[in-house]
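# All I have is the shape, not the residue letters:
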């Protein structure tokens, strides 16, 4: 193997393809639920998540940590939903996945580790303090989403919960990350090669 091939950068995925892979399974879940019921939609979600994961891996040759954890939970709770005929399993998956991911991020901070930086450090040039603050906020946000999902699944119908799962949580995620832009900008690291102001 030549030196040039060994130093070749890892394949990159276009933002549009990344977006389709990330939200495609959820949109399919919503559409199938509208056309049939939550059980058929759950089966479609499980299959779509597996296909999306395989597509992501084939394009980047990387196994992302958080999407992998999410896939495992979808497979587990989706299978329970279909095998036992109880839609509460796929509903509670959202609560458990978000709450555990949030707790995981916060636990890492307790031991001086920002797992968010580990996952996205190559995407954002943010200093260590910025990563700590962003990780702390995201950890609390994910736990809050888990708690909110528990409330919604207990007081609404299947159709309302599916709409919340797809559009409500997606909207809250977009709102959260939009509100973090000032924090990210404050903690962006400057190019060391740039001339001093």
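In hand now; what should we look at? Everything numeric here is computed off the predicted structure, so don't read it as measured data. Residues are numbered from 1 along each chain as shown.
# alpha carbons only for contacts and neighbour counts from here, please
Will do.
# next structured bit after the lengthiest helix in the chain?
Among the segments of the chain that qualify as a helix by DSSP state H, the longest is helix 128-155. Moving toward the C-terminus from helix 128-155, the next helix or strand (DSSP states H and E) is helix 158-163.
# now what about the following helix or strand past that following helix, what contacts it?
Where DSSP H and E defines the elements, the next helix or strand beyond helix 158-163 is helix 169-179. Helix 169-179 is touched from outside by 141, 145, with contacts defined as Cα atoms under 8 Å, 6 or more residues apart in numbering.
# Compute the inter-axis angle for helix 169-179 and helix 128-155.
Going by axes from the mean of the first three to the mean of the last three Cα atoms, to 10 degrees, helix 169-179 is angled at 160 degrees with respect to helix 128-155.
# Presented hereafter is structure B, for comparison with structure A:
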């Protein structure tokens, strides 16, 4: 349910951008994000994880800046910066021996510390690549190309990355998880 809700701001952005332009898209993205995060806040009993705070605050700052100053440059920076923050955070967590992917996926996979670090670094590299791709589309391509990539161009890349990881890691599925599904 959470993942489906998280697509609502993206859909709002795409529809508004297609029919009413970038400034309308910034407004739609801002309003939809606030509504979706209010729902998350209630469903999560008044709590957000750090990733949710980063996305919410940066969306407010970048969409707000875009609307207040009537300049889409701020909105164009949002995705490269968010992906860059995720990449840097993951790299730091691996460097200090507290790989964040272990916290996120420990119930799914059973890996050694080295495995968790490699997985965390793989995700960091993925987010770094996404930051670069978002930057390239936002600042070197047409508005239409940028909107298309921002709306649905990154989704196939994410799916390929996740499926490839699962195929590589399926032999490391947590035994407790496979025992539950067998029953």
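Sure thing, it's come through. Given the structure is predicted, the values throughout are model-derived calculations rather than measurements.
# circling back: who does the longest helix of structure 1 touch, helix- and strand-wise?
Counting contacts by 3 or more Cα pairs under 8 Å, 6 or more residues apart in numbering; DSSP states H and E, helix 128-155 of structure 1 packs against helix 88-110, helix 115-120, helix 181-186.
# Please identify the deepest-packed of these.
helix 88-110 (a mean of 19; mean count of other Cα atoms under 10 Å).
# could you say which helix or strand contains the residue mapped onto residue 47 of structure 1 from structure 2?
Aligned counterpart of residue 47 of structure 1 in structure 2: residue 31 (TM-score structural alignment). Using DSSP H and E, residue 31 of structure 2 maps to helix 22-43.
# That helix: which residues count as buried?
For helix 22-43 of structure 2, burial by neighbour count (16 or more other Cα atoms under 10 Å) applies to 22-34, 36-37, 40.
# Between those, which sits nearest residue 4 of structure 2?
Proximity of the buried residues of helix 22-43 of structure 2 to residue 4 of structure 2 (Cα to Cα) peaks at residue 36, which lies at 10.1 Å.
# Which residues are in contact with that closest one?
Residues counted as contacts of residue 36 of structure 2 (Cα under 8 Å, 6+ apart) are 5-6, 8-9.
# Please apply the same query to residue 32 of structure 2.
By Cα under 8 Å, 6+ apart, the residues touching residue 32 of structure 2 are 8-9, 12.
# could these go into CSV alongside distance to residue 166 of structure 2, neighbour count and secondary structure?
Output for these, formatted as CSV (distance: Cα to Cα, whole Å; neighbours: other Cα atoms under 10 Å; DSSP: H, G, I helix; E, B strand; the rest coil):
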residue, distance to residue 166 of structure 2, neighbour count, secondary structure
8, 26, 16, helix
9, 27, 23, helix
12, 30, 22, helix
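# Make CSV from those and add distance to residue 109 of structure 2 to it.
Shown next, in CSV, are the contacts of residue 32 of structure 2 (distance: Cα to Cα, whole Å):
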residue, distance to residue 109 of structure 2
8, 29
9, 31
12, 35
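# Could you find the closest non-adjacent residue to the equivalent of residue 90 of structure 2 over in structure 1?
Applying TM-score structural alignment, one finds that residue 90 of structure 2 aligns to residue 105 in structure 1. Excluding its sequence neighbours, the residue lying closest to residue 105 of structure 1 (Cα to Cα, 6 or more residues apart in numbering) is residue 139, at 5.4 Å.
# Compute the number of surrounding residues for that neighbour.
Counted with other Cα atoms under 10 Å, residues neighbouring residue 139 of structure 1 total 23.
# any idea how far residue 58 of structure 2 is from the counterpart of it in structure 2?
Mapped onto structure 2 by TM-score structural alignment, residue 139 of structure 1 lines up with residue 124. Residue 124 of structure 2 is 19 Å from residue 58 of structure 2, where distance means Cα to Cα, to the nearest Å.
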